[in-house]
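Visitor: After the sequence you'll find the predicted model.
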Amino acid sequence: MKKTIEPASSICALLLIATSFAAPKTDAEEPTRTDTGFPVTPVFAAGQDGYNVFRIPAVVRAANDDLLAFCEARQGGDASEIDLVMKRSTDGGNSWGSLQVVQKNSDFRQYVSDAVTEITIGNPAPVVDLIDPEHGGRIWMPFTLENDRVFVIHSDDHGATWSSRHEITPDVKKKAWGWYATGPVHSIQIQRGPHRGRLVVPADHRIGPDGHDGGDLGAHLILSDDHGKTWRLGALDETYDDAIGANETTVVELADGTLYINTRNQLGGKPGTRGEAWSGDGGETLESHDPRWKAFRPASELLDPPVVQGALLAVKDNLIVFSAPDQNGPSGSGRSDLRLRYSADQSKTWLDGPLIYTGPAAYSDLVMVGDQTVGVLFENGDASGKNAYQRISFARVDVGKIQHAGGDQ
């Protein structure tokens, strides 16, 4: 039965929801080295903590340097009962604490009709606000309900507790849009230029009935210029008549303050599986730098992964990194062989970096662990022919190895 959404009740008063602070380490979570040579630590594993599967990772580094790994804790597929959960690392990703439920799907019963038997929340897109003069280090977490409505929560204690939810759907969703997804990947805060401090959340939408995963595809950015007090729509991709079906999107700030936006092309095939655009005004508009394309253009320099989510990260100087499976990797086509790709010239050209994991692999996110290490949080499975959703793991990669000649380690 199609899920239907009832009108929202009034937003509840801001209350802090106490949650247990994660222990520094759990059993049997030691790093192991894969055949690619990188240490990989399991973070979430299917069948643990009362959930059948964990999917859709996102990761940030809190102001106290703890790493916070978020994901969807599911009982089934994309439309099953889903909670938003988190684990914490206090040692740079070498070990991870116990599971913390950030948002429980049953707490959203008031927003859905009685016909809905399985409530779906998800699409985490966290961002750490380090520039807020009143609440420096506040973590914002945009997410969605039923891929239709948009909420935010925040934490002022590095993720130990979270505020009550606040709905922002009327401010960030057009009436014609049905399907809606934030991220799923970390969001960013602009660090330089006239828009310094702005929070930028990558998102996507489809034209059609509420929550319906069908219809024309487009991407957009959600912006906040007052440290999360209010949110609004920024750049919009509404070019529904071209060959780029913008879907899950990721964004990074370049050294000159320009935003580089990369999106999954859900249409696949020609002209490729990725699209790219730039914004010179802090995320208000999109530019393709190609008169043949109105918003996103084919990312021809970024070697095609399969049709899948990907993540961007600004590392240092002119170096930016992109993570996604490599359909030309040793395991063959499809969602397998997670690889880093890099650009040393601010998104103009892209080269293959190291292969992080050989075997089934899918969604991922990236985070800086100190100044010289990139952390990769990614979905994966073993090489026995099973899918890429057996676990979510964390790998550490020295920055110096990303541009290693020949790519693979």
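Guide: Here it is on my side, so go on.
Visitor: From now on I want contacts and neighbour counts done on CA atoms only, so please keep to that.
Guide: Fine.
Visitor: list the helices and strands the helix or strand harbouring Val150 packs on?
Guide: Here Val150 sits within strand 149-155, counting by DSSP states H and E. On a contact count with 3 or more C-alpha pairs under 8 Å, 6 or more residues apart in numbering; DSSP states H and E, strand 149-155 meets strand 138-145, strand 162-163, strand 166-167, helix 169-172.
Visitor: For the first one, what is the distance to the chain centroid?
Guide: Its chain's C-alpha centre and that of strand 138-145 lie 11 Å apart, by C-alpha atoms, centre = their mean, to the nearest Å.
Visitor: Pasting the second one now:
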Amino acid sequence: MKALLIVFLFTLSAMWGIDSLAFQDQATPVFSAGEGEYACFRIPAVIKTTNGNLLAFAEGRKNGCSDTGDIDLVMKRSTDDGRTWSQLQVIWEDGTNTCGNPAPVVEKSSGDIILLSTWNLGSDREPQIIEQQSTDTRRVFLLRSDDDGHTWSQPKEITAQVKDPTWTWYATGPGSGIQMVNGPFEGRLVVGCDHIEAGTKKYYSHAVYSDDGGHHWNLGGSSPQDQVNECEVAELADGRLIMNMRNYDRNQKSRQVMFSDDGGITWTGQKHDEALVEPICQASLLRHEDELVFSNPASPDKRERMTLKVSGDDGRTWDRQLILHEGPAAYSDLVSLAPGRIGCLFEAGEESPYERIVFLPVEMDRFR
């Protein structure tokens, strides 16, 4: 009977294109709780530079895993596609304040790396900011590197460019942005963000964009409906954008998506994607060659089971998947490594999703 059950499960997995790589032993730890002066690392983001190196970003949280308090932006580098990583580099530290939500994007013509981030006083908590009872508010900053991430500019505030003054809470990304490659908006940088409108307590997703290589930024359009926030953007084959958003509607425990045909200035067609189950958590979306790849903890109620899904028809269907980690897992970010090869940087652990941030390269032919 046991043998028959094994055969049945194997057959079922093959039918649905499901695979589990048991990646706990194959993933490379990048940031581990307790490393250096940081009790916890959260909020991963990863990009590949024009020189072929990987830069992994995270929040280094000094006093625990809380979203509030003394939080720095940190980075590590890999020169071998994620097999080994450098020592920790602090990108932005501001005393006991919060410097977080890394949202990097590569400007390919110059090779410059633009890192959007969000700041608030370490003593201000999210509910206070939302209720406008905080000492300060959430502010948006830009850091720039023109030497492959070895050095970074001083943080430059761009709040006035990208935040409506009636908004309270605000967050960049988290996760990497994109540079558009098709149509009239070729070269445009686009990053997904989110906000809360004053007096409403309602979360919305929105885009910000730059047409001058990331030197100046503009506020794009917002989601027509609320109950969404953390988001990532990908470009479709026809030049439209798709935004994939964290969903708070517990009547439908799946991601929400929407579309833009003007480079992120306006968004329409907001809907649930029932194939992308989620427990209320951040996720990542990547266009790799002619396919979309999606990563998240694919569970309706718990942050566990980090999974990759692939669509060959611009997100209309998701017919293949790989389970990277069955245990606790949370935020993630995807990156293209080479033709037929991607990487996933994600939070994972045995008892908690926040024990470490790991990197895992994946061959696309594992999905077939």
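Guide: Sure, I can see it. Here the structure is a predicted model, which means the values were calculated and not measured.
Visitor: Now the TM-score, please.
Guide: Once the chains are laid over each other, their TM-score by TM-score structural alignment, normalised by the length of the second structure reads 0.87; 331 aligned residues with a C-alpha RMSD of 1.7 Å.
Visitor: circling back to that earlier point, which part of the second structure matches the strand holding Val150 of the first structure?
Guide: Equivalent residues of strand 149-155 of the first structure are located at 139-145 in the second structure, counting by TM-score structural alignment.
Visitor: what's the mean distance for that stretch versus the first structure?
Guide: In the superposition against the first structure, stretch 139-145 of the second structure averages 0.4 Å from its aligned positions (mean C-alpha distance after the TM-score superposition for the first structure).
Visitor: Give me the buried positions along that stretch.
Guide: Residues of stretch 139-145 of the second structure classed as buried by neighbour count (16 or more other C-alpha atoms under 10 Å): Arg139, Val140, Phe141, Leu142, Leu143, Arg144, Ser145.
Visitor: Output those residues as CSV; include the columns distance to Ala14 of the second structure.
Guide: What follows is those, written out as CSV (distance: C-alpha to C-alpha, whole Å):
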residue, distance to Ala14 of the second structure
Arg139, 48
Val140, 46
Phe141, 47
Leu142, 46
Leu143, 46
Arg144, 45
Ser145, 45
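Visitor: and the angle for the strand holding Val150 of the first structure with strand 138-145?
Guide: If you take axes from the mean of the first three to the mean of the last three C-alpha atoms, to 10 degrees, strand 149-155 of the first structure sits at 160 degrees to strand 138-145.
Visitor: highest average neighbour count across the helices and strands packed on strand 149-155 of the first structure?
Guide: Mean neighbour counts were compared across those using mean count of other C-alpha atoms under 10 Å; the top stretch is strand 138-145, at a mean of 24.
Visitor: which residues touch that strand?
Guide: Under the contact criterion C-alpha atoms under 8 Å, 6 or more residues apart in numbering, strand 138-145 of the first structure has outside partners 62, 119-130, 132, 150-159, 180-182, 201, 228.
Visitor: which of these count as buried?
Guide: Under a neighbour-count criterion of 16+ other C-alpha under 10 Å, the subset of the contacts of strand 138-145 of the first structure counted as buried comprises 62, 119-130, 150-156, 158-159, 180-182, 201, 228.
Visitor: circling back to that earlier point, relative to Asn328 of the first structure, which of the helices and strands packed on strand 149-155 of the first structure is closest?
Guide: Closest approach to Asn328 of the first structure among those (C-alpha to C-alpha): strand 138-145, 32.6 Å.
Visitor: what's the mean deviation for the longest strand anywhere in the first structure versus the second structure?
Guide: The longest strand of the first structure (DSSP state E) is strand 351-368. Once the two structures are superposed, the average separation between strand 351-368 of the first structure and the matching residues of the second structure is 0.9 Å (mean C-alpha distance after the TM-score superposition for the first structure).
Visitor: my read: Thr249 of the first structure touches Gly183, true?
Guide: Yes - contact criterion C-alpha atoms under 8 Å: Thr249 of the first structure and Gly183 qualify, at 6.2 Å.
Visitor: joint contacts of those two?
Guide: Pro202, Ala203, Asp204.
Visitor: any idea how far Asn387 of the first structure lies from Asn380 of the first structure?
Guide: In this structure, Asn387 of the first structure and Asn380 of the first structure are 8 Å apart, going by C-alpha to C-alpha, to the nearest Å.
Visitor: quick one: which of the two has more around it?
Guide: Neighbours per residue, other C-alpha atoms under 10 Å: of Asn387 of the first structure and Asn380, the larger number sits with Asn380, 29 against 18.
Visitor: residue contacts, the more buried one?
Guide: For Asn380 of the first structure, the contacting residues are Gly359, Pro360, Ala361, Ala362, Asn387, Ala388, Tyr389, Gln390, Arg391, Ile392, Ser393, by C-alpha under 8 Å, 6+ apart.
Visitor: Can I get those residues in JSON lines including distance to Arg138 of the first structure?
Guide: Conversion of the contacts of Asn380 of the first structure to JSON lines gives the following (distance: C-alpha to C-alpha, whole Å):
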{"residue": "Gly359", "distance to Arg138 of the first structure": "37"}
{"residue": "Pro360", "distance to Arg138 of the first structure": "35"}
{"residue": "Ala361", "distance to Arg138 of the first structure": "31"}
{"residue": "Ala362", "distance to Arg138 of the first structure": "29"}
{"residue": "Asn387", "distance to Arg138 of the first structure": "36"}
{"residue": "Ala388", "distance to Arg138 of the first structure": "33"}
{"residue": "Tyr389", "distance to Arg138 of the first structure": "31"}
{"residue": "Gln390", "distance to Arg138 of the first structure": "32"}
{"residue": "Arg391", "distance to Arg138 of the first structure": "29"}
{"residue": "Ile392", "distance to Arg138 of the first structure": "25"}
{"residue": "Ser393", "distance to Arg138 of the first structure": "25"}
